[in-house]
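Q: okay, sequence plus prediction incoming.
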Amino acid sequence: MNLIEVYIQEVTRRLPNKTRKDIALELESTIYDMLPEDYSEKDVHRALETLGNPAILASKYNEKPMHLIGPKYYDVYITLLKLVMPIAAIISFIALVAVKFLSPVEDGAVLATVLDMILEGVGQIIGVMIHTFFWFTIVFAIAERVDGIKDDSPLSARFKPWSPDDLKHVIYVPKYKAINTFELSCGLVWTAIWGTTYFYADHLLGIYENGEKGLRMVMPAFNQEVLLSFWPFIVLLIGVEIALAISKLINKQWTHKLATFFTIHQIASLAILVIILTTTNLFTPEFSNQMGGIFTTTPAHIENFIIWGLTTIFVVFAGWGIFDVYKRANIKTDIESVNKR
């Protein structure tokens, strides 16, 4: 077997037909120039090893990339993909929850409702992420082949060759001040959960019994009409939380302004919670009487216990959250210290 001819074949078969003959002749000449007059098989091995893998050598001759997404677009591709995929997943989940708001729920079918929402949400998120990944990859793969630029140097986020001026557009985010994607996603998911629970409280919160069809709610804890009378405040809170999430996404780190925004939101949430909890007829009489019988106390005592318990839990978590974000916002980085000097 002539290793030289096989090597040339392995290179040229990866090239367009119109260039194969010329490149084969050029490559053959190059190989024989590397060999001594009275060459041996070892000399051929050494020459071919120097030229390297035929696929890599073919990629150098080929005018079109032999990869789906090369180094020029890869960094921008990964950066945008990491940014867009979580946002697309969160938006799809919130859209699903919004649809569930408008859908009728069978009385007492709480487990079926929650399980259906979780399963459908997970499936929808996976589907959205697959579609996002697919179309992002297709777009960048096409861009790789039609841009007409032979330079393979990685592009910056502005789709231009990198220069030191690009650093002016980069926000320095220390690890201890950073707002990561997981934190942002958890905040939006929590908004969807508590918003769903509030508008479906008469189907989700109450006393349950284990019947033939499984666990079902038989007695709601809250008067849904009273809860729905505060819907403008709840919608406002949801809107503020979404705006807070967008601010986190833009800033990427805790600042004093963002911490103040978070504090105002927590104080407003506490005020609305206290107003709702202290509203007359918030709890259904059946629930209060049932719980009073279980714990051998008066219905009023049960209601006061729930009000103070929920308020205390919210104050503790809100206080800790405010302390934590201000602590992270107040940490001075080395760069900030140098700039102040």
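A: That came in fine, so what should we check first?

Q: switch to C-alpha atoms for all contacts and neighbour counts from now on
A: Noted.

Q: residues near T50, how many?
A: Neighbour count of T50, defined by other C-alpha atoms under 10 Å: 11.

Q: ah, wrong one, I meant E212
A: Count around E212 with other C-alpha under 10 Å applied: 7.

Q: ok, it to D107 distance?
A: 15 Å (C-alpha to C-alpha, to the nearest Å).

Q: just I307 next, same as before
A: 26 Å.

Q: mind checking which of those two has more residues around it?
A: Per other C-alpha under 10 Å, whichever of I307 and D107 has more neighbours is I307, with 16 against 12.

Q: for the more buried one, what are its contacts?
A: Counting by C-alpha atoms under 8 Å, 6 or more residues apart in numbering, I307 touches L277, T278.

Q: switch to 7 Å and redo it
A: For I307, the contacting residues are L277, by C-alpha atoms under 7 Å, 6 or more residues apart in numbering.

Q: that one should be in a helix, yeah?
A: Yes - judged by DSSP: H, G, I helix; E, B strand; the rest coil, I307 forms part of a helix.

Q: biggest helix in the protein by residues?
A: Using DSSP state H to define each element, the chain has its longest helix at helix 110-146.

Q: show me what it is packed against.
A: If you count contacts as 3 or more C-alpha pairs under 7 Å, 6 or more residues apart in numbering; DSSP states H and E, helix 110-146 packs onto helix 71-102.

Q: and the angle from the helix it packs on to helix 110-146?
A: For helix 71-102 against helix 110-146, the angle by axes from the mean of the first three to the mean of the last three C-alpha atoms, to 10 degrees is 150 degrees.

Q: now do the buried residues in helix 71-102.
A: Applying a neighbour-count criterion of 16 or more other C-alpha atoms under 10 Å, one finds 72-77, 81, 84-87, 89-94, 96-97 buried in helix 71-102.

Q: did I read that right, I242 in a helix?
A: Yes - under three-state DSSP, I242 sits within a helix.

Q: please compare the first structure with the one that follows:
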Amino acid sequence: MDGQHYMERYIQEVVRRLPKGQRVEIALELQEMIQEMLSADGEEATVESVLLKLGPPKELAKKYRDDRRYLVSPEYFDNYLWVLRIVLLCVGLSVVFSAVVNFFLDPKQAKEAAMELLYLPSGLLAAFGAVTLLFVILERLHVKFEPSQSSPWNPSQLPPLLQKKAVISRSDTVVGLVFIVLFCMLLTFAPQVFSLYLFSDSKELTMIPVFDMEHWNVILPLILASMMIGLVDEVVKLVTGRYCGAVLAVNAVTNLCQVMLSFVVLKMIPFWNPEFFSWLRKKCDIPDLLPYITEEAFSNLFLGLIVFGTALELGTTAYKSLRYGKN
């Protein structure tokens, strides 16, 4: 393997552990340093021997970071800050949106709708704590399970340069993050948004909730747990930045947990509002469809879609991880 390839792989492993704003500058600095060391060591010098002198990429990255004790280290801080901004923005917008919706749905309850804005500071604080805790746990787990250096370091141990198809784009994760946070906030602060809206002849609004609100105190925690598991999957993809065995393992575990929680919610507890289905059956003009307009039929349909969607996602992740993410 030529020296240029070793050098590129080494620089990649160093700079990926540094804050984003420093990566280009330090990559150029490292390239220049290696070239100077090659010139200084004479004709017998090779890129491999120079890299051996520089030491493992992780140790060299620590010197550039001037490592101290951090709650969230510089290696993770850019991604942490990026996720935190998205989550805080989504939480803030969701609380304000739910207050506005509740006001327009029932202007007589304007005071109660305004009171929901008081939840904004506590919601933002909870989001800040949850994101910070998630990154702290992920970082500690990464350090704990990272392979130890049992033998002298050698440049041949460097992972290969990333293929373009192995990279997980940030735009792929932002959609998942935004959906998860907004959906959780709406279910928490304004579940009545998910309703059938009917206007009488006198233009009086009647709402028929889609969900069984009598059991909402049981349903909501299970849905939030499923969404938080999905959030972990998205954050792992963001932090890792590429398809690999770790991403595949986390995706498999989170998908399995989400399917199990979906089964519990849809099949083991009352989830749908019976009045909603009574109205649908009353308005249905196709007799052959009547047997399918039931709570059980809709639960089976949604569960099937969830299983299909998770299987498709897991299959895609497995394909990209095994084909493009091999070390």
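A: Now that the structure is in, tell me what you want to look at. Just so it is clear, the model here is predicted, and its values are computed rather than measured.

Q: ok, residues contacting the helix or strand that the longest helix of the first structure is followed by?
A: Sequence order places helix 181-199 as the next helix or strand after helix 110-146 of the first structure, per DSSP states H and E. By C-alpha under 7 Å, 6+ apart, the residues outside helix 181-199 of the first structure that reach it are I90, I94, V97, F101, L204, I238, A245.

Q: quick one, helix 181-199 of the first structure and helix 71-102 angle?
A: Using the same axes, to 10 degrees: helix 181-199 of the first structure against helix 71-102 is 10 degrees.

Q: mean per-residue distance, helix 181-199 of the first structure to the second structure?
A: When the second structure is overlaid, helix 181-199 of the first structure sits 1.8 Å from its aligned residues on average, using mean C-alpha distance after the TM-score superposition for the first structure.

Q: and that helix, how far from the chain's centre?
A: Here helix 181-199 of the first structure is found 13 Å from its chain centre; the criterion is C-alpha atoms, centre = their mean, to the nearest Å.

Q: following that helix, which helix or strand comes up?
A: Later in the chain than helix 181-199 of the first structure, the nearest helix or strand by DSSP H and E is helix 201-204.

Q: give the burial count for S103 of the first structure, as a bare number.
A: 9.

Q: if you could redo that for Y324 of the second structure, that was the one I meant.
A: Neighbours of Y324 of the second structure using other C-alpha under 10 Å come to 18.

Q: and it, how far from L314 of the second structure?
A: The gap separating Y324 of the second structure from L314 of the second structure is 15 Å, by C-alpha to C-alpha.

Q: secondary structure element holding the most centrally placed residue in the second structure?
A: For the second structure, the residue nearest the mean C-alpha position is E234 (1.9 Å; C-alpha atoms, centre = their mean). Counting by DSSP H and E, the element that carries E234 of the second structure is helix 216-240.

Q: buried ones in that helix?
A: Residues of helix 216-240 of the second structure classed as buried by neighbour count (16+ other C-alpha under 10 Å): 216, 219-220, 222-224, 226-240.

Q: what does stretch 45-53 of the first structure give?
A: Residues of stretch 45-53 of the first structure classed as buried: A47, L48, L51 (neighbour count, 16+ other C-alpha under 10 Å).

Q: just to revisit the earlier point, which other residues reach the helix holding E234 of the second structure?
A: 79, 168, 170, 173, 176-177, 180, 184, 247, 250-251, 254, 258, 261, 265.

Q: at 6 Å instead, please
A: T173, I180, N251, T254, Q258 (C-alpha atoms under 6 Å, 6 or more residues apart in numbering).

Q: which SS state does the counterpart of the last one in the first structure fall under?
A: When the first structure is aligned by TM-score structural alignment, the residue opposite Q258 of the second structure is S269. For S269 of the first structure, the secondary-structure state derived from three-state DSSP is helix.

Q: look up how far P220 of the first structure lies from S269 of the first structure.
A: Counting by C-alpha to C-alpha, the gap from S269 of the first structure to P220 of the first structure is 24 Å.

Q: cool, and G127 of the first structure?
A: Taking C-alpha to C-alpha as the measure, G127 of the first structure falls 35 Å from P220 of the first structure.

Q: looking at those two, which is more packed in?
A: Set G127 of the first structure next to P220 and count neighbours by other C-alpha under 10 Å: P220 wins out with 21 against 14.

Q: for that one, which non-adjacent residue is closest in space?
A: The shortest distance from P220 of the first structure to any non-neighbouring residue, by C-alpha to C-alpha, 6 or more residues apart in numbering, is to G206 (4.1 Å).

Q: which ones are touching the one you found?
A: M219, P220, A221.

Q: which residue in the second structure aligns with the first one?
A: Structural alignment places M219 of the first structure opposite I208 in the second structure (criterion: TM-score structural alignment).

Q: quickly find the element holding that match.
A: strand 205-209.

Q: tell me which other helices or strands that strand touches.
A: With contacts taken as 3 or more C-alpha pairs under 6 Å, 6 or more residues apart in numbering; DSSP states H and E, strand 205-209 of the second structure sits against strand 195-199.

Q: what's the average distance of the strand it packs on to the first structure?
A: With mean C-alpha distance after the TM-score superposition for the first structure, strand 195-199 of the second structure averages 2.6 Å from its match.

Q: what's the answer for stretch 227-237 of the second structure, then?
A: Mean for stretch 227-237 of the second structure is 2.5 Å (mean C-alpha distance after the TM-score superposition for the first structure).

Q: what range does that stretch cover in the first structure?
A: Using TM-score structural alignment, stretch 227-237 of the second structure pairs with 238-248 in the first structure.

Q: any residues touching stretch 85-98 of the first structure, and which ones?
A: Stretch 85-98 of the first structure is contacted from outside by G121, I125, M129, using C-alpha under 6 Å, 6+ apart.

Q: burial of the second one, as a residue count?
A: Neighbouring residues of I125 of the first structure were enumerated by other C-alpha under 10 Å; the total is 21.

Q: so what's it up against?
A: Neighbouring residues of I125 of the first structure by C-alpha under 6 Å, 6+ apart: A89.
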